[in-house]
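Visitor: Just need the structure, nothing else, for what follows:
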Amino acid sequence: MTQAPASYYAALGGHPPQTQIMTDRAVFTEAYAVIPKGTMRDIVTSAFPFWTGTRAWVLARPMTGFAETFAQSIVEIAPGGGSDRPEPDTGVQGALFVVQGSVTVTLDGQDHALTPGGFAYLPAGSGWTIRNAGDTAALFHWVRKRFEAVEGLDRPDPIFANEADIAPSAMPGTEGRWATTRFIDPADLRYDMHLNVVTFEPGACIPFAETHVMEHGLYVLEGKAVYRLNRDWVEVEAGDFMWLRAFCPQACYAGGPGRFRYLLYKDVNRHVDLPGRFG
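Guide: Below you'll find the predicted structure:
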């Protein structure tokens, strides 16, 4: 099946006119949150220490009643901007996914150019740097998670890739209507997080309520869908972000007329952390 050219939503910032009504699709519950694209305005951006020419929309962070395992931001770097000290915590790993422009990530003295669809996995303590050497603003997702080392497993290697170079893996029984582009080998247990691109053809669906131990962050890259989250049906479209607590029931219908695609974070490959034993 021939794949259509990839599309990545990247129109953030600005402010609506004073005449716009305030009713919106934003919702925050104990089981899930929907942060629509219309909330990602100039007024809600953040600045990070040791970054220049940069602003960010923080979509998720560990806090009571919200994300537990990860932080996710959309980062915009102006031409010439970037950081020689991007990650402040040597125990935290990162994954980048570029949706606009280009950035150069330098690791161990080697430059890696990332363009739209470009992915980088950066191990904890790897000392990477990033720069926008282009003449237009670059926009990328930055997912951060504290690395959980396992005795007897080697540390994970860095990964640099592009979605265009990876064949999607079809979900069994769907005739390719529901597929996942995986940047990290799911059988490689050195990695305790995945960042994938999930694609649904028009009319495709998740035909059952998934309930599982993985926490999710979903950013809609393209298209629209109706998503079942816990007990509610919500409409989502390109530019929206969803957070799903572990075991939150989830399913969806791709609304068409084009494909529905999202960037998916999940924590994987580790035993459940249990409280200490008594006695």
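Visitor: can we go C-alpha only for contacts and neighbour counts from here?
Guide: Fine.
Visitor: what's the neighbour count on residue 171?
Guide: Neighbour count for residue 171, taken as other C-alpha atoms under 10 Å: 12.
Visitor: so how far is residue 222 from it?
Guide: Here the criterion is C-alpha to C-alpha, to the nearest Å. By it, residue 171 lies 19 Å from residue 222.
Visitor: before we go on, could you also do this sequence so I can check it against the first one:
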Amino acid sequence: MAHPTYYAPQGGHPGQEQLLTDRAMFTTAYAVIPKGTMRDIVTSFLPFWDKTRVWVLARPLSGFAETFSHYIMEVQPGGGSIRPETDPGAQGVLFVVEGAVTLTIAGTDHVMEPGGYAYLPAGCDWHLRNHAGPAARFHWIRKAYEAVEGIDRPEPFVTREQDVAPREMPGTEGRWSTTRFTDPEDLRHDMHVNIVNFLPGGVIPFAETHVMEHGLYVLEGKAVYRLNQDWVEVEAGDYMWLRAFCPQACYAGGPGRFRYLLYKDVNRHMALPRR
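Guide: Here you go, the predicted model:
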């Protein structure tokens, strides 16, 4: 594959001479959070993280994301955390888009640079530090793990996008492919965080309508994306949330590749209400 590139927010503020023209949308079926909204004023801070700020793209909320949270972390030189996750039931995925961090899992160090990917199971002993500088930016996706009796819990692992071959979707001649970091048939995992790749002209040629909740962060390129009844223009740095069963499709018109980081919940029975 071509050398990967990843968009990362830088913060800052627009000038006072600018008018409000943006593409932000929040509906009952989907949301679009454009890159232009990721400014200094919308950052947050987390307990036990030093020299770090975070853009919260999705959080469990009535009428919004139900199964996960999605952060973009910005860690300054010397920053990080020795107690990053305060929820013992939360699993996580880290994906580095800028700079470098040292991820320590059970005493073993892993240097992660752009394209670096880590899966951290619930209860995992990990911490993270930016030893190298300059500022490092990475995605952190969190989900409460749904254990199943008789199925082992997954183990932590660290890899890179550059080391994982994309899988072509059947009949697409490589125009649409997915970089899968876990085996889709591995039922230990109840979430997948993958990278979806389109070459110019690639399409999702039908309205996908299914049970999986989605979070999509555009890493590279631009496209028009079908969200429920609307065609929406999106580009690198934009974020999309789709509720379960929201119809979706895509046309990647080019001129370059269109790629996004995708979250979805998988491999578990549907919880039923109790009366």
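Visitor: what's residue 69 of the first structure in contact with, if anything?
Guide: 62, 145, 146, 215, 267 (C-alpha atoms under 8 Å, 6 or more residues apart in numbering).
Visitor: In strands, which of those residues fall?
Guide: If you go by DSSP state E, these have 145, 146, 267 in strands.
Visitor: Pull up the distance across stretch 104-114 of the second structure, start to finish.
Guide: With C-alpha to C-alpha as the measure, the first residue of stretch 104-114 of the second structure is 17 Å from its last.
Visitor: residues making contact with that stretch?
Guide: 6, 95-103, 124-128, 158.
Visitor: how about 7 Å then?
Guide: Under the contact criterion C-alpha atoms under 7 Å, 6 or more residues apart in numbering, stretch 104-114 of the second structure has outside partners 96, 97, 98, 99, 100, 101, 102, 103, 125, 126, 127, 128.
Visitor: so which two of those are the farthest from each other?
Guide: Longest distance between any two of the contacts of stretch 104-114 of the second structure is 23.9 Å, between 98 and 125; criterion C-alpha to C-alpha.
Visitor: So these two - more neighbours on which side?
Guide: Under the neighbour definition other C-alpha under 10 Å, residue 98 of the second structure and residue 125 were set side by side, and residue 98 has more, 22 against 17.
Visitor: and the more buried one, what pairs with it in the first structure?
Guide: When the two structures are superposed using TM-score structural alignment, residue 98 of the second structure falls opposite residue 100 in the first structure.
Visitor: which one is residue 42 of the first structure nearest to, not counting chain neighbours?
Guide: residue 13 (4.8 Å; C-alpha to C-alpha, 6 or more residues apart in numbering).
Visitor: ah, wrong one, I meant residue 163 of the first structure
Guide: Counting by C-alpha to C-alpha, 6+ apart, the nearest residue to residue 163 of the first structure once its immediate chain neighbours are dropped is residue 117, at 5.1 Å.
Visitor: Please give me every residue in contact with residue 122 of the first structure.
Guide: 93, 94, 95, 158.
Visitor: rerun that using 8 Å as the cut-off
Guide: Contacts for residue 122 of the first structure (C-alpha under 8 Å, 6+ apart) come out as 93, 94, 95, 128, 157, 158, 159.
Visitor: again, but for residue 61 of the first structure
Guide: For residue 61 of the first structure, the residues meeting the contact criterion (C-alpha under 8 Å, 6+ apart) are 67, 68, 70, 71, 72.
Visitor: One more pass at 10 Å, please.
Guide: For residue 61 of the first structure, the contacting residues are 67, 68, 69, 70, 71, 72, 73, 143, 144, by C-alpha atoms under 10 Å, 6 or more residues apart in numbering.
Visitor: separation between the aligned partner of the third one in the second structure and residue 248 of the second structure?
Guide: Okay, so that is residue 69 of the first structure. When the second structure is aligned by TM-score structural alignment, residue 69 of the first structure is paired with residue 67. In this structure, residue 67 of the second structure lies at 19 Å from residue 248 of the second structure, with C-alpha to C-alpha as the measure.
Visitor: before we move on, what about residue 141 of the second structure?
Guide: Going from residue 141 of the second structure to residue 248 of the second structure by C-alpha to C-alpha gives 21 Å.
Visitor: ok, now residue 177 of the second structure?
Guide: Look at residue 177 of the second structure and residue 248 of the second structure: by C-alpha to C-alpha, they are 16 Å apart.
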